[in-house]
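Peer 1: One predicted model, sequence on top.
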Amino acid sequence: MFQRVAALVVAGGRGERAGPHADGPKQFRRIGGVAVLLRTLRLFAAHPRISDLILVGHAADRERIFDLLAGTDLSERVDLVDGGPSRQASVANGLQAMERRAPDAVLIHDAVRPFVDAALIDRVIAAIEPSAGALPVVAVADTLKAGKDGLVVRTVDRAGLYAAQTPQGFPFSPILEAHLKAARSGGEAFTDDASIAEWAGLPVRLVEGDPSNVKLTTARDIALADRQISQSKEAQLPIDVRTGNGYDVHRLVEGDHVTLCGVRIRHDQSLSGHSDADVGFHALTDALLATCGAGDIGDHFPPSDPQWRGAASHIFLSHAKAVVEAKGGRIMNADVSLICEAPKIAPHREAMCAEIGRLLGLERDRVSVKATTNETIGFVGRREGIAAIATASVAFGEDR
C-alpha cells in the first residue's frame, strides 16, 4: 500500500541501567564483536522496503557515530539527527527532519533491539493503514502480581495483556502531527510512540511480535546477547577466517629514539617517516586492512596529507580495527616480526604486546612480537633501516 517507508532508529539514550562501561552507552557496546547500533542499522538498511534511514543520536555522540559508520556502506545511507532531552523529544526531532523526504509511512525502532528480523518488519509494514498504526506485541506469559509495601495485593488477569516491542509503524503525517501535538501540550510523558498515537486518537493494530526481538537494557542482557551470538558463530561451518599480511620499512637517521609497536625506545638513531615511522604498527595496519579488501595504509592516511605529519601510529592501527569491525570482522590474533640489528627488542617485547592487545582488544595469548637480525646483510644489516612483517587473522560471520 505504501510506496515510501522510512525507518527512524532512536539511539540517544545514556543506558544508566546497563552500568558504566569503557565503550560508553549500551548502543555502542559490542555483541559478537560488533556495536549494537551498527547491527541494528544494518538490519534496516538491508530491508528492501526501507527507502530512508534516519538515526537520532545524542548530540555528544555525533563524532563517535560518524567514526562508527566510517568505511561502511551505511555512511552514505544514514542521516544523523540530534536527539532531545527525552525519547519522546528525540523521536519528534527525527520525524521533523524526515518530513522533507515525505515518506508515506515510518517505522520507529529502538537501537538497542538488534535482533529484529525482516519477517517482523514485513508484518509491521503490512499492518499499517492510512488511518492506523501497527504495534508488534508478545502475549504476557508470566503470572502477574500487583504489590504494595513488599506484599502481594492481588493476582492480575493476564488475558489480553501484551508486551510492546519495536519497530512500531505508522502512517507518517498522522504520527508526526500526534508528536507535535504532544509536544505542544507539554503535559503527559509517553513511554512509546503507540501510546502517543492512542492519546491522539490514532488507532493502533496489534501485530505478532517476536520473543527473540529483545531490548538490551542491563549489563546482563548485553552479556547474554554476546554469548548467544558467539555460540552461534562457533556453530557455523565453515568458519570464514581470513589472514592478512603487511610489510613496512623505514630508514634510520640520526636521532635519539625509535618507536616500535607503540613503545618508545632510547636509541642512537631514529626512524624517518611522515608519521612517527612505527614500522611494526604500519605493517600490522596493512595486515588488518588486507583481511577485508580495504586497501592499505597509504589509501587511508596518504603521506601527502600534512595532518598526518608526526602522527602517532596507534591512530592508524585503531582505524584499521574500526574498518574491520564495521565490515563484521572479529580480530583473532596479531603477529609482528621486527627485523633490525639494534635496538634490542626482547626487553620491550611485553610492553609491545600489551599495547597491541590494548588497541585491538586482544588477550595476551593472541598477540606475538618477535625480532631477528639480518646477520649484518643488506640495508638492515648495515643499520640503515628497520623492517617489519605482520600477520593478522580475522573471523567474519553472519553479522558482516
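Peer 2: Right, received. Where do you want to start? Numbering: from 1, shown residues only.
Peer 1: C-alpha only now, for contacts and for neighbours.
Peer 2: Will do.
Peer 1: And the helices in the protein?
Peer 2: 36-45, 62-69, 87-98, 118-127, 172-185, 193-199, 219-235, 279-290, 297-300, 314-326, 349-360, 378-381 (DSSP state H).
Peer 1: Could you identify which of those is most buried?
Peer 2: Mean neighbour count, computed with mean count of other CA atoms under 10 Å, is highest for helix 279-290 among those, reaching a mean of 29.
Peer 1: what angle do that helix and helix 314-326 make?
Peer 2: 20 degrees (axes from the mean of the first three to the mean of the last three CA atoms, to 10 degrees).
Peer 1: Using TSV, lay out the helices of the chain together with distance to residue 159.
Peer 2: What follows is the helices of the chain, written out as TSV (distance: least, CA to CA, whole Å):
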stretch	distance to residue 159
helix 36-45	32
helix 62-69	42
helix 87-98	29
helix 118-127	23
helix 172-185	29
helix 193-199	20
helix 219-235	27
helix 279-290	54
helix 297-300	58
helix 314-326	44
helix 349-360	50
helix 378-381	78
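Peer 1: Can you say which of the ones you listed is nearest to residue 30?
Peer 2: Proximity to residue 30 (CA to CA) singles out helix 36-45 among those, at 5.8 Å.
Peer 1: the inter-axis angle of the closest one versus helix 118-127?
Peer 2: Going by the same axes, to 10 degrees, helix 36-45 makes 60 degrees with helix 118-127.
Peer 1: try this one side by side with the last:
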Amino acid sequence: MAAVALIVAAGRGSRAGDGSPKQYRSLAGKPVLTRTLEAFLRHPKVGKTLVVIHPDDRDLYRRSIAVLPEGLSERLMPVAYGGETRQDSVRNGLEALSGLAPSSVLVHDAARPFVSGALIDRAVEAAEEWGAAVPGVAVTDTIKVVGPRSEVVSTPDRASLRAVQTPQAFDFASLLAAHRKATAADQRNFTDDGALAEWAGLTVHVFEGDSLNTKLTQAFDFPEAERRLRGLSMNYVTRFGTGFDVHAFGEGDHVWLGGIRVPHDRGAVAHSDGDVILHALTDAVLGALADGDIGTHFPPSDPQWRGASSDRFLAHAVALVQARGGLIDHLDATLLCEKPRLGPYREAMRQRIAEIAGLRLDQVSMKATTTERLGFTGRSEGIAAQAAATVRLPEPPREAPHES
C-alpha cells in the first residue's frame, strides 16, 4: 500500500515564546499544522496521515483541521496521543498505525510547514530503496567540537556533514521494531528517528533535503515565515473593531469570564454561557471584518446556542479572519463590574483567550474597572465588558486608472 505519514504535533514549543503551542499558531492566516497537513494530504504517494497530539490540544487540533480544504480531511486517521518525549510520541503513533500495516512511514515534524511535494517524493523513494533514510542539507558553516572548558577539540570536515530534517523515511515494520527495542532497553534519549534506527542496528542513508524546509523553533522564526509565505510585495490594511456586551445577574454560583469559570454569588442571565468578555471580543473581531455582530452569526432565537460555550463564538470569528488571509495582531478587553475581582484570574483568562485565538500571550490584554458604584454595574445588578481587536487583512489590488 502507499506510504503513510506520521505527523508529530504533541510538543509544547516552549522556545517559541508564550501562547499556544507553535504548531497551532496562525501563519499567514492558517495554523502551522494545517499548512503541514495540506502538503501530505494532497500528495498522491501518501495514502493516510496520522497526527500525534497532546491530550490537552484536542480543541486546537479540531480547529486546525476544520479549515482544511474540502475533502482532504477524509485521508486523516483518528489522532494518537503523545507521551513525555518526542520518542514516546512517535512510538505511540507507530503503534496506532500497526493495525494498518503500511509498507513505509514518513515521520515529520508538525512545525515544518514548508515541506514540498518534491521532498515528500524523495522521502517515499528513499524508504522504498533503503528502508531507513533521512533528508539532509550540506553544512555551510565550519563546525567545531568543543570540550568541557569550551576549548576546541576538533574541526570536522564539513564536506561530510549534513544537517538532518524531516520527513524521515522508513520501512514501517523495521521502525516499529526499533522503537519497541529502545523502549524495552529503557533507551529514551533519541531526539530523531534516524538516531534511534542507527542505535537499533539499521543502516540509515541520507537523501537530498531542502534548505527551504525550515523548522519553526524560536519566536523570531514566525515573522520570517510570514514574509516568505506572503511575499514582500503583498500589501495589508489594518482594521480596528470594537465590541461591547452586558448581562444581568441572576441566580447562580459562578460566572464565565474570558473562558474561565469564576466563583461568584450570582450567575449571568444569558442565552449562552453569558461570557461578556468573549462576547465583546467576538464582536470586536467581527467589527474589524465589517461582518455583522455576534447576534448575526449566532442568533439568540436559535435553540442550538442555548447554554453554548462562548469560546465557540470567538473561534468562529478568528476562523473568518483566517479565511480571508488575515492576521489578528492584538485583542484587548476591559471588564466593568464591582465584583468579582479580575486579579486572581487575569493571567488564566489571557492564556485561555490566546489559546482560543491562536495568539501569543503578549497579543492579549485584559483589564478591569469599576464604575464608582454608578449605574447598573455599580449597583451590582449586572456585568459588562468592552473590547477592541486589531486585524490585518490583505489589501485588494487597486485598478489602474483608465486612460482617456
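Peer 2: Great, that's in hand. Given the structure is predicted, the values throughout are model-derived calculations rather than measurements.
Peer 1: can you pull the buried residues of the strand ranked longest in structure 1?
Peer 2: The strand that spans the most residues within structure 1, counting by DSSP state E, is strand 240-254. For strand 240-254 of structure 1, the neighbour count (16 or more other CA atoms under 10 Å) marks 242, 243, 244, 245, 246, 247, 248, 249, 250, 251, 252 as buried.
Peer 1: contacting residues around the first one?
Peer 2: Each residue near residue 242 of structure 1 by CA atoms under 8 Å, 6 or more residues apart in numbering is listed here: 291, 393, 394, 395, 396.
Peer 1: Structure 2: which residue goes with residue 11 of structure 1?
Peer 2: In structure 2, the residue matched to residue 11 of structure 1 (TM-score structural alignment) is residue 9.
Peer 1: And residue 367 of structure 1, by the same measure?
Peer 2: Match for residue 367 of structure 1 (TM-score structural alignment): no aligned residue.
Peer 1: for the closest residue to residue 367 of structure 1 other than its chain neighbours, what are its contacts?
Peer 2: In space, and not counting its chain neighbours, residue 367 of structure 1 is closest to residue 334: 5.0 Å by CA to CA, 6 or more residues apart in numbering. Residues near residue 334 of structure 1 by CA under 8 Å, 6+ apart: 284, 366, 367, 368, 390, 391, 392, 393.
Peer 1: For stretch 5-20 of structure 1, measure first residue to last.
Peer 2: End-to-end distance of stretch 5-20 of structure 1: 36 Å, with CA to CA, to the nearest Å as the criterion.
Peer 1: Residues contacting that stretch, please?
Peer 2: So stretch 5-20 of structure 1 is contacted by 25-27, 37, 41, 44, 49-58, 83-84, 87, 90-91, 94-95, 103-112, 217-220 (CA under 8 Å, 6+ apart).
Peer 1: out of those, which are buried?
Peer 2: 25-27, 37, 41, 44, 49-58, 83-84, 87, 90-91, 94-95, 103-112, 217, 219.
Peer 1: Just give me the closest of the contacts of residue 242 of structure 1 to residue 190 of structure 1.
Peer 2: The closest of the contacts of residue 242 of structure 1 to residue 190 of structure 1 turns out to be residue 396 (CA to CA; 40.3 Å).
Peer 1: Run a quick check on the closest one versus residue 328, I expect a contact.
Peer 2: Yes: using CA atoms under 8 Å, residue 396 of structure 1 makes contact with residue 328 at a distance of 5.9 Å.
Peer 1: Residue 314 of structure 2 matches what in structure 1?
Peer 2: Under TM-score structural alignment, residue 314 of structure 2 pairs with residue 317 in structure 1.
Peer 1: contacting residues around that match?
Peer 2: Counting by CA under 8 Å, 6+ apart, residue 317 of structure 1 has contacts 281, 282, 284, 285, 359.
Peer 1: a markdown table please, covering those residues and showing distance to residue 266 of structure 1.
Peer 2: What follows is the contacts of residue 317 of structure 1, written out as a markdown table (distance: CA to CA, whole Å):
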| residue | distance to residue 266 of structure 1 |
| --- | --- |
| 281 | 18 |
| 282 | 20 |
| 284 | 22 |
| 285 | 24 |
| 359 | 23 |
